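Predicted model follows, preceded by the sequence.
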Amino acid sequence: MSSQKLGFYSSNDIIFSLIPHESKVFIHPSLLTPLGIRLLYSTSYLECEVFRVEGIKDDKSYIRRITGVAQYRNKLLSELRAYAPCADLVSKINILLLGPVGSGKSSFFNSVKSVFRGHVTRQAAVGSDVTSITELYRMYSIQDGKDGKSLPFMLCDTMGLDEKEGVGLCMDDIPHILEGCVPDRYHFRPKQPITSRHPTFITSPSLKDRIHCVAYVLDINCIDSLSSEMVAKFKQVQKIVLNCGVPQVALLTKVKNYHGVLQEDFLNMNNTMTSQSQIMKIQAMLKIPISNILMVENYAPEWEQDPLKDVLILSALRQMLRAADDYLDDLPPGITVEVAGMSQLNMCD
């Protein structure tokens, strides 16, 4: 009896064990962060109570799938921590978030920061579905941990788009943002776009100042109810972005049934989490390849991390960086950073 222990396995690896006669518990390192445990994976305990939990899936592979999500999350984290922009033309990738008020632009930044910080954060103020809280242009950097290095990408947050003219982000500001002429913390004015006469206007931006990928952020639950005016606004924005040659992705937020991924192959996200008709509607509206239509559930009211949410957030970020790499890789061979910046400025004229 004294040699007995209670153990749970995933494949051939033990992921959790309880050793009563030694008053010790062992937890696999891959489960520490998802469970919110910050102690060593092997530790002693004073008291122990064992409960029978009803409702756990009786599928024999359930534990394996949970462990697989945690392991895949860690793999994505390692990959993004080691990421470097291709071609050595820039040190950081600038990703612009564009979308209606309340679509989840600021929440996506908060979510990305939360994953790398190790706990849920609320740096960017989140807007309502009526008016935009975001009035400043913000270029957010992401640190790996509280005192870690700054990662090689920036998330650029903007005022929300509005279907009405003279409300929300001004269309005339978008080319200047894409070109890299708008400084961090610039205060948006819906009826008065920035001009070269503004005291902080960047008159000679280089490639490092420009936007390298645009993400159109949309609430997946509102796709079917987008007004014709908002669809027209998106197409107007997209024409500007295409004219500047910047790659585009669509980011669908507020995917409530993301936990269903655990019941299937968690890598097969598109078919599991949402109907194909919604994806096809976005594809038809924005003419974006299905592989660049990404889905997440941001951290909003929660205070604890979820490994599956992290997988979706990190997967979306990785695809944005890959799109930016394709953009940089497609620049003419031997082009310099300064010449690349001026060349792209001419494209937007």
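Now that the structure is in, tell me what you want to look at. Residues are numbered from 1 along each chain as shown.

Please make it C-alpha for all contacts and neighbour counts, starting now.
OK.

Pull out the buried residues from the longest helix belonging to the chain.
If you go by DSSP state H, the chain has its longest helix at helix 307-329. By neighbour count on 16 or more other Cα atoms under 10 Å, the buried set for helix 307-329 is 307-328.

if I read this right, residue 151 contacts residue 142, doesn't it?
Yes: Residue 151 lies in contact with residue 142 (Cα atoms under 8 Å); the separation is 5.7 Å.

These two: who's more crowded?
residue 142 (22 against 19; other Cα atoms under 10 Å).

that's a strand at the more buried one, yeah?
Yes: counting by DSSP: H, G, I helix; E, B strand; the rest coil, residue 142 is found in a strand.

hang on, it packs against residue 154?
Yes: here residue 142 lies in contact with residue 154, judged by Cα under 8 Å, at a distance of 6.8 Å.

quick one: the helices in the stretch 201-349 of the chain?
Under the criterion DSSP state H, counting those that start in this stretch, the stretch 201-349 of the chain carries helices at the ranges 228-243, 269-273, 276-286, 307-329, 337-348.

let's bring in a second one:
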Amino acid sequence: MSFLQLSGVSKFYGDTCAVADMNLSVEKGEFVSLLGPSGCGKTTTLQMIAGFEPVTRGRIELDARDITQAKANTRGLGIVFQSYALFPHMTVEANVSFGLEMRKMAKAERLDRVRHALSLVHLDQHARRYPRELSGGQRQRVALARALVIEPPVLLLDEPLSNLDAKLREEMQFELRQIQRKVGTTTVMVTHDQSEAMSVSDRVVVMEAGRATQIDHPFQVYEHPRTRFISTFVGKANLLEGRIEGEDDMQAVRVGSLSVPMFEPGFRPGSAVLLAVRPEKLQLVPAGAGRLDGQVIERFFLGSQWLYRLSTPVGELTVLCANDGRIVLEEGAQSAIDWPDSCTRVLPVDQGALA
């Protein structure tokens, strides 16, 4: 059995379903992220694991122990809130020590644990400071140290990096992952930031409208999205309307005058589908030398990349090209677009498309 197990967990507020039939198995030492837009149920799921919200239906088990009805203060979980929730009148050392004091731990062991926790987050030299004297990144580390010092079986992170600026958030992503790997604490994080979830997680749970729509490794979620929503929420995608033609292993997707081979089985012949291809998988080639000819409508300089929008016979397509010294196309320029067959994904428009 998995270390943390959610079985058919649902949460209703009156007639409104916030989380529907969540089934999730988290292995010991694993880092799992709940990813989705606001209102998708990810924070509610975390709060049910923490014990802050009662479960309407289903079961939550921790290390084979049923904790579904257990009070939050008896679960022993470590929690880092979005606001960090540090005590402003306490020093860094006192903030980190607070949970151990509540557990009546002996002073000598308590001090040893606090020193170790502060060393882990590189704040040894800041033990006597107050939260107001720290940067945002340092306050985030204090909150993390306070959660880890009690040696919880599971660490819960509620959008812990959302209050940081973009550069610091990126730095803290990797630091958070390094700390988690060093300590080995089973971790569940809530985030709406796709890059954050992809960079630090062993697995990602993509949520939409209260349901887990895909639970998979980050690479699989990005390269093999199961729905239209996932293909556009996790990264960007060009979506082309098409129809399945052919039978069994000889199927292709017809998009306008294009016939694109497909590699996903299980679609009904003649059914409407979407052909998804990531902008960075597309290549700009000389006019007449690709699958589609087009004209550059707009271009945007992104530093390491150029983003182009092209008008084509099958609609507008977005192309991302590396800023690698090649010729930059002007708006209005003619070009062609090509891509490897293996880079396309076929998504059902509705369940009727699936065989």
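In hand now; what should we look at? Predicted, not measured: the structure shown is a model, and the values here were computed from it.

Superposing both, give me the TM-score.
Here the TM-score for the pair of chains, by TM-score structural alignment, normalised by the length of the first structure, is 0.26; 153 aligned residues with a Cα RMSD of 6.7 Å.

what element comes up after the helix ranked longest in the second structure heading to the C-terminus?
Counting residues, the longest helix found in the second structure (DSSP H) is helix 166-183. Counting by DSSP states H and E, the next helix or strand C-terminal to helix 166-183 of the second structure is strand 186-191.

residue contacts, residue 18 of the first structure?
Residues near residue 18 of the first structure by Cα atoms under 8 Å, 6 or more residues apart in numbering: 5-7, 24-26.

That one sits in which helix or strand?
Element membership for residue 18 of the first structure, per DSSP H and E: strand 13-19.

Show me what whatever helix or strand comes next after that strand is packed up against.
Downstream of strand 13-19 of the first structure, the first helix or strand assigned by DSSP H and E is strand 24-27. Helices and strands touching strand 24-27 of the first structure, by 3 or more Cα pairs under 8 Å, 6 or more residues apart in numbering; DSSP states H and E, are strand 13-19, strand 42-44.

With residue 138 of the first structure as the reference, name the closest of the ones you listed.
For these, the distance to residue 138 of the first structure is smallest for strand 13-19, at 41.8 Å, taking Cα to Cα.

buried stuff in the closest one?
Quick answer for strand 13-19 of the first structure (16+ other Cα under 10 Å): 15-19.

from these, which is closest to residue 78 of the first structure?
Residue 78 of the first structure has its nearest neighbour among the buried residues of strand 13-19 of the first structure in residue 15, at 20.7 Å by Cα to Cα.

So the closest one sits against residue 27, correct?
Yes: contact criterion Cα under 8 Å: residue 15 of the first structure and residue 27 qualify, at 5.7 Å.

quick one on the thing from earlier: between the longest helix of the second structure and strand 186-191, what angle do the directions make?
In terms of direction (axes from the mean of the first three to the mean of the last three Cα atoms, to 10 degrees), helix 166-183 of the second structure departs from strand 186-191 by 160 degrees.

From the contact counts, what lies against helix 166-183 of the second structure?
The criterion is 3+ Cα pairs under 8 Å, 6+ apart, and the helices and strands that helix 166-183 of the second structure contacts are helix 194-200.

which strands and helices sit next to the helix it packs on?
strand 31-35, helix 166-183, helix 218-223.

Show residues contacting it.
By Cα under 8 Å, 6+ apart, the list of residues contacting helix 194-200 of the second structure reads 31, 33-35, 170, 173-174, 176-177, 191, 204, 218-219, 233-235.
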